[in-house]
Each structure stands twice: as C-alpha cells, then as structure tokens.
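Undergrad: Test case, fold it:
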Amino acid sequence: MKLFKTLRKIKDDIKVIKENDPAATSILEIIFCYPGFQALMSHRFAHKLKSMGVPFIPRYMSYLTRIITGIEIHPSAQIGERLFIDHGEGVVIGETTIIGNDVLIYQQVTLGGTGKETGKRHPTIGNNVIIGAGAKVLGNITISDNVRIGAGSVVIDDVPEHSTVVGIPGKIVQQKYFNDDGVLMHNRIPDPISCELNRQKYEILELKNRLDNLDKN
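TA: Just a heads-up that it's a prediction; the model follows:
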C-alpha cells in the first residue's frame, strides 16, 4: 500500500511538470531529461527506505543522485506532493526540512541549517510556495502557505501567509506581487531598500513642515 502511495506521488510529480513547463513535450522526456524529477524520484524511494529503518542505502542513493543531477536531498527530508524542482542544479534540501504540497523550487536554492545544532534545524515550507533561483532559506523557520521568495534572497525569519520576500536579509512585502497562476512576478517585486528610503524621505519632509510651522508661530 505504501509503495503504491509513493508511485502515485511520482505520477503526480510528472503531471505537475507537464502542466507547468511548456518545454516538457513528453513523459519520456521528463523521466530521462529532467534532473529535478530524477532527484525527486530517487528521494521518494530513499525516504521510504529510511522510514523503514534501512541503514546506509538511503544515504548512498542521495549521494549518487547528487553526483548525477547536482541536486542534494537528504533522505530524511519530508516532501509533500507535486514538488517541481525547475532546472535544479545546486539545489540543497537538508535533513529536517519539511516541504508541503504544490511547491516550486528553482536552481541554486538552499533549504539549510544555520549551525551545528541538532534536532529540527531546517525550514518548514508550506503549501503553494515558490522559491526563486539562488534563494537561501536557513534555520528552523516556517515559510507559510502562498509565499513567494524572490531570486537571491536570504530568509532567516518566519514568513506569514500571502507574503513576498526579497533581499538580503529577506524583507517581507505585504502586497501580492504575484498572480494567481503561481508565477513569481520578479519584474513587479518592489525594492525594499527603495521603499524604506522613500518612507524616510516623507518623514523628513513632514518634520520640515512642522518646523516651518513652528517658526511661523
């Protein structure tokens, strides 16, 4: 029964790639030419073996997968349904990472720890999350549902639902700068530094107006 569940997840993994990547022309192409899918398929079986208490083999599968695909997923990582690792090169998913359903991860993403602590030390990713290329999500933090993380961002704090995070360190943009089709609109994400400078500019102008009014009185 558990094996059938794993196979169903793999079938759904193929389906989500076919539906969301216009470059995917066939199931055969996805199986043999998509390193993100290959790494995820290997992880599905390695994780199952790990949960059954099988020693060594799950970790060795992860090692071989990293050599072949350039993607490292620890066999203990818990990954939900319909994960899409697009392009995939350089993706690292740590041991205690938890990933929900319908998550999209681009290349060079790290879901890692922040030190040598034990126990839960990697992020928890909610449902319907998009993590842009080169982003780093570090530590035992929670990325809630429907979050978008911009390319190159470094996230070290919890992120609430329906937020977009950009920058180093990551700063939260409360507005929805992404569409409902699950596409990260990089060209519409505001610069948090620019926003902060503008805010300070208006505060200075307001203080200046107050001082001018005091001088008049």
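
Undergrad: For the rest of this, base every contact and every neighbour count on C-alpha atoms.
TA: Noted.

Undergrad: ok, now how distant is the residue nearest the centre of the chain from Val154?
TA: Residue closest to the mean C-alpha point of the chain, counted by Cα atoms, centre = their mean, is Ile131 at 3.5 Å. Ile131 sits at a distance of 11 Å from Val154 (criterion: Cα to Cα, to the nearest Å).

Undergrad: one more to line up against the first:
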Amino acid sequence: MFQRLREDINSVFARDPAARNFLEVLTNYPGLHALLLHRMAHWLWKKHLKWLARTLSTFSRWLTGIEIHPGAKIGRRFFIDHGMGVVIGETAEVGDDVTLYQGVTLGGTSWHKGKRHPTLEQGVIVGAGAKILGPFTVGAGAKVGSNAVVTKEVPAGATVVGIPGKIVKREEPDAAAVLDIDPARREAICQKFGFDAYGVSEDMPDPVARSIQAMLDHMHAVDERIERMCGTLRKLDASYREGKLPELRDEDFADILDDVDACCGPPKPNRQTPRKDEKGDVHQGNG
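TA: Model prediction:
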C-alpha cells in the first residue's frame, strides 16, 4: 500500500512542476485524494458492499469535486491535475500512467447495462474539458485535446482535437525512411520550394503542411527511381543518351510563393525571391 502511495506521489512530481514537496502533495492535491478514496471504494465494491462504496464515492466527490464511480478500474500512477469537474463512469477502465485535466468526462452514450464507458490505455493524456463518450478504446500514448468530444476509437499514439473529435496526427514512420529518401536531398528540395515542414509544432499539426510534405516526398522518390532506371539503361546500352530534365527556377514559383506568404504569413528571411527593376528585368534578392 505504501509503495503504491509513493508511486502516486512521485507521479505528481513527474507531471506537475508546481509540486514542491511530499507534504504539500499529500495534503493539497485533490486528484491524489480522489484516487486514494476511489481505491478504498473500489475495494468495497468488489466485496459487494456497494452501498458503502457509493457513499464513500459521494463523500469523495463532495471533498474533491471529482466523481469516480467505485466500479471504475484505475491503473497505477494515475494523475488528475486540478481535477474539478472530472467524471469517470462505472465501466470505465484507465490504464497506467494516464493523465486527466479538469472537466474531463469518461461517460457513456446509452442506458444499457454492460460496458458503456471508454477504456484508456497506458500513457493517455486528456486535456481540460474533453468528453470521451462510449465503450471504445483510446490507444496507448494517445492525446485528446482540450474540449474535444470523442465518440470513436482512437489509435495508439494519435492526437485528437475538435467537435466531433478528429485525428490530426498519427503515430506513423517518417516518409523519408519508408521511401528510402536521402534526408539531405529531402531538405534541399524543401528549401528549393521555400517550404519548411519542421516549422510546424508537433503539438499543433498543420494538415496543409503535411499534405505538401507528402507530395514533395512522392516527387523526390519518383525522381530517385528515374535516376536509378537511367543508370541501369546506361549500363545495358552504351549508346543510351540521357536527356536532362528542365531546371526548377526560383522565378517560376515566385507568384505561388507570394500567394502562400500572403495567406499564411511573412516570407522567410533566408529565401531569395525574384524582383523586377524599372526596366522589367528579373533579379534575385531579398524582396
């Protein structure tokens, strides 16, 4: 019992930089109080002392503002930050190292008995005000954004935001590794187009940037395959003459890049954009 308590307190220190010492966490963290009282209530529930279990659960809600049904199954190192308004239903299952913020609901969508609340696997993080409703699974390591309403299964490692919840990021291998793209050449072609996929925060993924990166990766992979095919043809036929592909010039994309800058933000300081002088001649420079 004391080992579990130590684990719970250490999990607070690991996930809340405001925690300063053992006594402060033990006496002033309602999420920890709700968890300890729930473990007692859940033990009573399994012993078929359900009235006592519900009474203890009601006392815990009155004390902490957090309502956890005594039938819910909670894993190790569970952390509720702030906690006010959190509701966890009877058939909900929460894995190890899960974090919930205030106002989260793990609820059901029907009045039928049986499994009607969600299952959160290991390492899930649920933002403030999010609602996860229904008997489905949120995969390990997934993140649910603040105020999202999730009614469908979430794959492991995914990030879900919005109403209704939509997956904006999946745990996928990088396309450069899958397509066997040289990272240096991948970066070079991105710079050629004035596109930086890594300027977007991983916490706020941009679907447009992701689509552009996918197209560039596909173009790059096709280009490398054509080069390998031409190399093979030269080995088979010495008389084979390879024609050069037209060069991609900065001025060919000037209008497109200017439109992107006008829509999405100012141009990058390191990008060379063409400009015209009084005679109408095109020059390269910062413009």
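
Undergrad: Quick TM-score on the pair, please.
TA: The TM-score (TM-score structural alignment, normalised by the length of the first structure) is 0.79; 183 aligned residues with a Cα RMSD of 2.1 Å.

Undergrad: For whatever residue of the second structure lines up with Ile130 of the first structure, the count of nearby residues, please.
TA: For Ile130 of the first structure, the aligned position in the second structure is occupied by Ile125, per TM-score structural alignment. Neighbour count of Ile125 of the second structure, defined by other Cα atoms under 10 Å: 22.

Undergrad: again, but for Ala24 of the first structure
TA: Neighbours around Ala24 of the first structure, by other Cα under 10 Å: 16.

Undergrad: got it, and the one 3 residues further on?
TA: When neighbours are defined as other Cα under 10 Å, Ile27 of the first structure has 14 of them.

Undergrad: Likewise for the one 5 residues further on?
TA: The number of residues packed around Phe32 of the first structure, counting by other Cα under 10 Å, is 10.

Undergrad: ok, now the one 5 residues further on?
TA: The burial count assigned to Phe37 of the first structure is 24, neighbours taken as other Cα under 10 Å.

Undergrad: Now it: which helix or strand?
TA: Here Phe37 of the first structure sits within helix 35-51, counting by DSSP states H and E.

Undergrad: what's the matching range in the second structure for that helix?
TA: So in the second structure, the equivalent range for helix 35-51 of the first structure is 30-46, judged by TM-score structural alignment.

Undergrad: if we can go back for a sec, contacts for the helix holding Phe37 of the first structure next, please.
TA: Applying Cα atoms under 8 Å, 6 or more residues apart in numbering, the contact partners of helix 35-51 of the first structure are 6, 10, 13-14, 30-32, 57-59, 61-62, 65-66, 69-78, 84-89.

Undergrad: thinking in terms of the whole chain, how far from its middle is it?
TA: 18 Å (Cα atoms, centre = their mean, to the nearest Å).

Undergrad: is it true that the residue nearest to the centre of the first structure touches Asp102?
TA: No. Ile131 of the first structure is beyond contact range of Asp102, at 11.7 Å (criterion: Cα atoms under 8 Å).

Undergrad: May I see the buried residues of the longest helix belonging to the first structure?
TA: Counting by DSSP state H, the longest helix found in the first structure is helix 192-216. Buried residues in helix 192-216 of the first structure, defined by neighbour count with 16 or more other Cα atoms under 10 Å: Pro192.

Undergrad: Distance of the counterpart of Lys143 of the second structure in the first structure relative to Arg210 of the first structure?
TA: Aligning on TM-score structural alignment places Lys143 of the second structure opposite Arg148 in the first structure. Applying Cα to Cα, the value for Arg148 of the first structure to Arg210 of the first structure is 40 Å.

Undergrad: Kindly report the same for Gly70 of the first structure.
TA: Counting by Cα to Cα, the gap from Gly70 of the first structure to Arg210 of the first structure is 59 Å.

Undergrad: Ile80 of the second structure: what's it in contact with?
TA: With Cα under 8 Å, 6+ apart, Ile80 of the second structure has these contacts: Gly31, Leu32, Thr99, Leu100, Tyr101, Gln102.
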